[in-house]
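In: The following block contains a protein sequence and its predicted model.
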Amino acid sequence: MKISYDWLRTLIPTDKPAAEIGALLTGSGLEVESIEELESVPGGLRGLVLGTVLTREKHPDADKLSLTTVDVGDATPRQIVCGAPNVAAGQRVVVALEGAMLYPTGGEPFKIKKSKIRGAASEGMICAEDEIGLGQSHAGIMVLDTDLPNGTPAADYFGLGSDAVFEIGLTPNRADAASHYGVARELRALLRQPCHLPDVSGFRAPAEATVNVKVTLEDPAAAPRYAGLLLENVRVAPSPEWLQRRLRSIGLAPINNVVDVTNFVLHELGQPLHAFDADQLAGHHIRVKRAEIGEKFITLDGVERTLRADDLVIADGSGQPLALAGVFGGQTSGVSDQTTRVFLESAYFAPAVVRKTAQTHQLKTDASFRFERGTDPNMVPLALKRAALLLQEVAGATVAAPVVDEYPEPIEPTLVRLRLSRVEKLVGQFIEPARIRQILTDLDILITEEIMNSESGILNSEETTQPAEEGANSVIQNSESLIQNSAPTEWVLAVPPHKVDVTREADVIEEILRIYGYNNVALRPHNSASFLARFPNPDPEIIRQNVARLLSGQGFSEIITNSITNSRYFETEDAPDAGLVHLLNFNSAELNVLRPSLLPSGLEVVRHNVNRRQRDLKLYEFGKTYRQLPGGGHEEQNQLVIYLTGNTAAETWQQKSAKSSFHQLAGAVQQVLAALGFPEPASRPVEHPYLAGGLTLLAQNQPVARLGAVSAAVLKRLDVSQPVWFAELDWDGLMRKYKSRLVAQELPKFPEVRRDLSLVVDRTVTFDQLRQIARRAEKKLLRQVNVFDVYEGDNLGAGKKSYSVSFLLQDATQTLTDQAIDQVMNRLIQQFEQQAGAVIRR
């Protein structure tokens, strides 16, 4: 947002440098990102002053040159060689002094230097208007008619003072500052100087009119206030220079005087206006209503738009839309060069309604920017009168009828209770109640009631336990002082509607602190707390980032896919609509449901890459799935999914490429689980509608991951031409279990010991069964069980296979002895033989 300092000073007089004002605004939360110096003419006429020609003589060595002496306010007149034919003694002229940089019209800039011209010294230059960028004439020097003293800066004479333009990074919660007057209000509190609204006391409207425009609010909730004014004898033409200069200073291009006035008032007061050609209003009637479904409307940019039932439109008496309320005007109802009668609109629209329409139709305008954040309903009539007076000045308009102002239910100020003790608690420093009162008054926040309340005020026991710092006012001391002086401890405040973000006590305290100054809150030399904080809950976002780094470090690439997808991916003959969440207003049959699984959208990414000969893929995605519950309602679930397809690595002279495998996928999943504190999850055969075999991994006896090969039917349905390995992790479930495993443990002081066994078992026995047997048999010393080889061959016998398993043993209290290790291993062998029928290969 651009704010002109020169414009701003018409609302709050101040002579402080622009840089100081920028620092004040930044300190209060209106961050000034840059300050641009803006000059009416290049160079701003710096180094140019007014002077008087004292004498004029012919140059002895040049017929067309004159020798002059000029008084420029110095003790000694200056000799200047001049080539203008009209120079004469007694003239008031513009003199460029030595060192001045001149920017001539249509020429290159040049610097004035002390020089000799045909042997005569020249200490400056008497200027023509084209030589200093003020015009095109070069017939002679400018001769001025002025009583200003010699030495007066030429910029002051021509009224060409430079301007500074603030670029403010306006945050969404500061809609109250989205105008020059909004920034002036902020400076009023910061500078303790009065600011004023434009004077509209000269506005006059007839008490009655033969013709006026009727206004009907058909949806007062969407348009709580709508005002309008009929103007006649309007002459549409280019705006005067002052108005064009104001708009150009903030980056707006002038259009015509009517449109320029509405833009001027918008940026001056923050109240959007719209001008209709009154002769285009059927029945002299304005209807503020919801659009008809499918209704066509051509906006000012020439685009035909299809309206929806929740779009708010300004329509005429026939119901024909004239504008999208608060967003954009229509092509047929706008002001043109032939317009002579104008109906001016000034309104307050509900922010949510404007925001939805602007988002739906992808229209972002200066008006929608303000309406969707919240404007001031009390500014509506004043902005209308301000625009009318300006149109009288620049377009010759006359007010033809009384102001129409439909405001069925006035918007009242927001009532907020403020505890003075709470101010100190949140700010961290005692602020005198008189200073708080002053700040609130400067911010237009009224104190409507003062309460002596020892329970909710400073006597709150929770807020009086901190001992006083030496040399500082403690909460207890302040409380006693307020009680002795019978001061109120709680105020009821009326917050004006233009402060849309101030609705709670904390919001009011933030306003107080902004104006009091963050830099004025002193840091105490000894900060302390009366309790020890609990171990903080883990931040799910940081955990997600750590897991993402882990996968990216293994060569996986993160993808982000659309939550809206095609219902045909999930509908089968057995379950044509199994828990799908359908969209009510979808634009395409291919994007009509919220995804119940991330797999199809991920397979679309795989297909896109494979079709472009990028076949070796390692992908992962964090995303949400959605399903409709049988009893009604909906459920969202966060998941992490992993995809593997193609080769694990490119073929080189050192190694041949190998196909991605289930074990590679399982290794990646197990590393993620280990990073979350689940190093050895149990497993069972997978049950998943999209997988053809695989495993379900369990943590604390609950399934947390399912992985395996995507079934051929699913790959065919998604037109994927190569096998894909897929893992689906229940991220929400893992986060819940992760918190319960946050237990700090001392690092072991004694070494771990490894022992290996080779077990021959039936082919149906899984490694997970062997691991569970080992865990049950030894709970104290066994730290890890791992399989490092699996063998099946004829020499083992039919239906048999061999597992080579390693065991890590460790005692946290002492070094393990051979006797203790042998006891554990013998116990494990015994249990393997009894429970799994294992034969130990020695």
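Out: Looks like it came in fine.
In: use CA for all of it now, contacts and neighbours both
Out: OK.
In: What segments of the stretch 51-200 of the chain are strands?
Out: Taking DSSP state E, counting those that start in this stretch, the strands of the stretch 51-200 of the chain run over residues 66-71, 78-82, 92-96, 101-102, 110-111, 115-117, 120-122, 125-126, 163-169.
In: what angle sits between the second one and strand 66-71?
Out: Going by axes from the mean of the first three to the mean of the last three Cα atoms, to 10 degrees, strand 78-82 is angled at 140 degrees with respect to strand 66-71.
In: The last one too?
Out: With the same axes, to 10 degrees defining the directions, strand 163-169 sits at 70 degrees from strand 66-71.
In: buried stuff in strand 163-169?
Out: 163-168 (16 or more other Cα atoms under 10 Å).
In: so which of the strands of the stretch 51-200 of the chain is the most packed in?
Out: strand 92-96 (a mean of 27; mean count of other Cα atoms under 10 Å).
In: circling back to that earlier point, now that we have the strands of the stretch 51-200 of the chain, can you turn them into TSV and tack on distance to Q484?
Out: As requested, the strands of the stretch 51-200 of the chain are arranged in TSV below (distance: least, Cα to Cα, whole Å):
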stretch	distance to Q484
strand 66-71	71
strand 78-82	74
strand 92-96	70
strand 101-102	68
strand 110-111	72
strand 115-117	80
strand 120-122	79
strand 125-126	75
strand 163-169	46
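In: Of all these, which one comes closest to D444?
Out: Smallest distance to D444 across the strands of the stretch 51-200 of the chain (Cα to Cα): 22.4 Å, for strand 163-169.
In: hold the first one in mind and look at this next one:
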Amino acid sequence: MFVSYKWLQDYVDLTGVTAKELAEKITKSGIEVEGVEVLNEGIKGVVVGHVLEREQHPNADKLNKCLVDIGADEPVQIICGAPNVDKGQKVAVATVGAKLPGNFKIKKAKLRGEESNGMICSLQELGMEGKIVPKEYAEGIFVFPADAVVGTDAIAELNRDDEVLELGLTPNRSDCLSMLGVAYEVAAILGKDVKLPETNLEAAAEKASDYVKIVVEVPEDNPLYAAKIIKNVKIGPSPLWMQTRLMNSGIRPHNNVVDITNYILLEYGQPLHAFDYDRLGSKEILVRRANDGEKFTTLDDVERTLTSDHLVITNGTEPVALAGVMGGANSEVTDDTTTVLLEAAYFNGQTVRKASKDHGLRSEASARFEKGVDPNRVRPAGERAAYLMAKYAGGDVLEGAAEVDTLTIEPAVVSITLEKINRVLGTDLEMSQVKDIFNRLQFESSVEGETITVTAPTRRGDIKIEEDLVEEIARLYGYDHIPMTLPVGSSTPGRLSAYQKNRRVVRQYLEGAGLYQAVTYSLTSEDKAAQYALEKREAIHLAMPMSEDRSVLRLSLLPQLLEVMKYNSARQNDSLAVYETGNVFLANGADALPEEREHLAAAITGLWTNHSWQGEKKPVDFFVLKGILEGLFAKLGLTDKVEYVQAQVDGLHPGRTAEIKLNGSAIGFIGQVHPSVQKDLDLKDTYVFELSLKAVLEEETEDLHYVAIPRFPSITRDIALVANKETVSGTLKNIILEAGAPLLKEAYVFDLYEGDKMEEGKKSIAFSLKYADPERTLTDEEVTKVHEKVLAALEEKAGAVLRG
């Protein structure tokens, strides 16, 4: 809701309160003011000018040479390109030295050889949006009424010397979707009175009920419909002050009658509609539900197909308006209109919302009906509009109104005790203070002992229960004045558990390693549920699945991750690395809830390194993914507790798969996806792992200890062993480290040979061994003694001997 500071002063005395101060007070009382816009910011030196002469520019077809009186000693010559500029007009002139929006400065200039001392301005050049400028001035300059005073401030004449407050209203505060609603709020905040608009008028002798009959077939959708008749209206422009107020609120002016209905919409929050009485084609207004398939052309010249969900205003036979949303082209007010039927009605918000949504017609009127209008403001809004039409359109308002009234909305009556108010707010308010707050809100109240009973006006439909009254007291008393207290009792500061911290470490590490996090469905199909499961259990079926593809709770993360890889590969994103942390669901029998166990899974495919400039390309392989996993275990301090053992897993390559063990217990696997599965998914070589994250993160680790850099040199010995093909390198490495302790510090594989020069069933595997002592320099004799012990242990325990 945009609220003009100057306009608001018509209803509330704002003396001594600036727009910014008012915005702060409104915000502190519970309605957020999102901003205050100064409309004339950056504009100065613009006055009302009078075009005394206009002639064609001698050297340009599209320019005019104008002699303009700007209230100075002498008229000035201004070159203007506007097509509608003419002699006798009162226009906005930016004088020499003036500033326009965008820091545009006006200087003396020569245009095609003719001197120009200023600029005749359009409204757009003064900072107004084109969509709110009256159509007749959209392509040219704006023309003031003839009574505008030459030399006066044009910005003030256009009401641009104003500030606009933008209220961010919540749905429950629909009462502030009007200037009067905001006035009541501001008056309560400032402790001032509200001055209501003038509505008194002298009615003609004829009665409105003699000209039209109202029939409502659906009173639940339209409990109140009042129609006033205004005869002998003269269609023309509305007064400048009304046009500018509408434009400042974002509404384009049209003519006096239509502008008055829009003005009342903003002033009272009550949507009105004006029909051309003579074009209705009957003396009856029938409000009914539309027929299915019924056609209707709205004011925007779009033919719309209606349904029985939509409420329409008809002339007894055909629709003339879509109730609460938009009028019809067949009854709109035109320049020839002389008699107006003015509709003031109360429509059901849900019905209006349905029509507005179905037809994509979200209007200022529909927005207010949807949120709820004040039923007791319907008739006063109609009276105020009729008064303005008599005053500014020269109309004769007929006596009374033709109406149907079955409205039964009553004000809410709520009682609350002083003890509860103070207990909830933590205050020590007295009953006189509480009553004063309700008086400022203009809520009727009565006190009996310690209980106050409040009758909330119908404009405040949000007041229904005791807590609503407490909120009103709190915000008007001032949230800043409510005492602050510290919680009583023991409390524990919130923090992450060790498990949660380690989970974050896992995610940060994997993302740092180049993997993207994926979040996949916990639901899958029955045939995928058991694939790659670390623990085989019966699948858990949903009682009412939405589809067969999402009917079972997953036992593994990998099937969904492989679907992610397939989806990306089909879109030519064929080098991808993703991971997921999520729960799998393990059945515990028919009558027990399933166990949720957190897993970690990852999948990589395509190129791991691709440096085009250096000509380097490295496709992913088993050891790329294993290296990432080893780095993760090192980050968690579990390197010495984890081992990899060759294994067979359904769906994975039989020769490129390993089981992951933690302290000797299996916690997951790593390997290449089986070639047949890769073919089915149309993937390149893809490597995956899945493990129990719960087991990893719950494993206890020792505190990190730092060791000084050795001062003494180490000695390295390389050995090439001949061993059986079935003997895995991990077994040999463990034997080496055990036999060489404590002098042997490191051992790692650096070569493997299984060629035709090896004995059948044998392989050559080479290790590099590093010996060191932090306290002294080792001799060759000491190293040789330990080295021979290592070789003996290898031969004894694994049958591995030095290659000759």
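Out: Yes, it's here. All values reported here derive from a predicted model rather than from experimental measurement.
In: State the pair within the buried residues of strand 163-169 of structure 1 that is farthest apart.
Out: D163 and I168, at 15.7 Å, using Cα to Cα across those.
In: do you know how far the residue mapped onto T314 of structure 2 from structure 1 is from L707 of structure 1?
Out: Using TM-score structural alignment as the criterion, T314 of structure 2 maps onto D316 of structure 1. Noted for D316 of structure 1: a distance of 62 Å to L707 of structure 1, by Cα to Cα, to the nearest Å.
In: who's more crowded, the two?
Out: L707 (28 against 24; other Cα atoms under 10 Å).
In: Buried ones in the helix or strand that contains that one, by neighbour count?
Out: Applying DSSP states H and E as the criterion places L707 of structure 1 in strand 702-710. Neighbour-count burial for strand 702-710 of structure 1, counted by 16+ other Cα under 10 Å, picks out 703-710.
In: Superposed on structure 2, what's the mean shift for the first helix or strand past it going along the chain?
Out: Under the assignment DSSP H and E, the closest C-terminal helix or strand after strand 702-710 of structure 1 is helix 712-717. Compared with structure 2 after fitting, helix 712-717 of structure 1 deviates on average by 9.3 Å (mean Cα distance after the TM-score superposition for structure 1).
In: Next, the buried residues of helix 712-717 of structure 1.
Out: Those would be 712, 714-715, for helix 712-717 of structure 1 by 16+ other Cα under 10 Å.
In: repeat for stretch 628-642 of structure 2
Out: Buried, per 16+ other Cα under 10 Å, within stretch 628-642 of structure 2: 628-633, 636-638, 642.
In: so which of the buried residues of strand 702-710 of structure 1 would you say is closest to R174 of structure 1?
Out: V704 (44.3 Å).
In: Any figure for the gap between the closest one and M735 of structure 1?
Out: V704 of structure 1 is 10 Å from M735 of structure 1, by Cα to Cα.
In: ok, now G334 of structure 1?
Out: Relative to M735 of structure 1, and taking Cα to Cα, G334 of structure 1 is found at 57 Å.
In: more neighbours, these two?
Out: G334 (20 against 17).
In: and the more buried one, what helix or strand is that in?
Out: Using DSSP H and E, G334 of structure 1 falls outside every helix and strand.
In: tell me the contacts of the aligned partner of I229 of structure 2 in structure 1?
Out: Aligning on TM-score structural alignment places I229 of structure 2 opposite L231 in structure 1. Going by Cα atoms under 8 Å, 6 or more residues apart in numbering, L231 of structure 1 touches 341-344, 388, 397-401.
In: Would you mind listing which of these are buried?
Out: 341-344, 388, 397-401.
In: Cross-reference the residues you listed with the helices and report the matches.
Out: A388 (DSSP state H).
In: now, which of the buried residues of stretch 628-642 of structure 2 lie within helices?
Out: Going by DSSP H, the helices hold 628-633 from those.
In: tell me which strands and helices the top helix by length along structure 1 is in contact with?
Out: Identified as the longest helix of structure 1 according to DSSP H is helix 818-836. Judged by 3 or more Cα pairs under 8 Å, 6 or more residues apart in numbering; DSSP states H and E, helix 818-836 of structure 1 is in contact with helix 767-777.
In: Return the residues in contact with the residue mapped onto Y516 of structure 1 from structure 2.
Out: In structure 2, Y516 of structure 1 lines up with Y477, judged by TM-score structural alignment. Y477 of structure 2 is in contact with I437, counting by Cα under 8 Å, 6+ apart.
In: what's the distance between Y477 of structure 2 and L469 of structure 2?
Out: 12 Å.
In: same question, N256 of structure 2
Out: For N256 of structure 2, the distance to L469 of structure 2 - Cα to Cα - is 42 Å.
In: Same check on A723 of structure 2?
Out: 87 Å.
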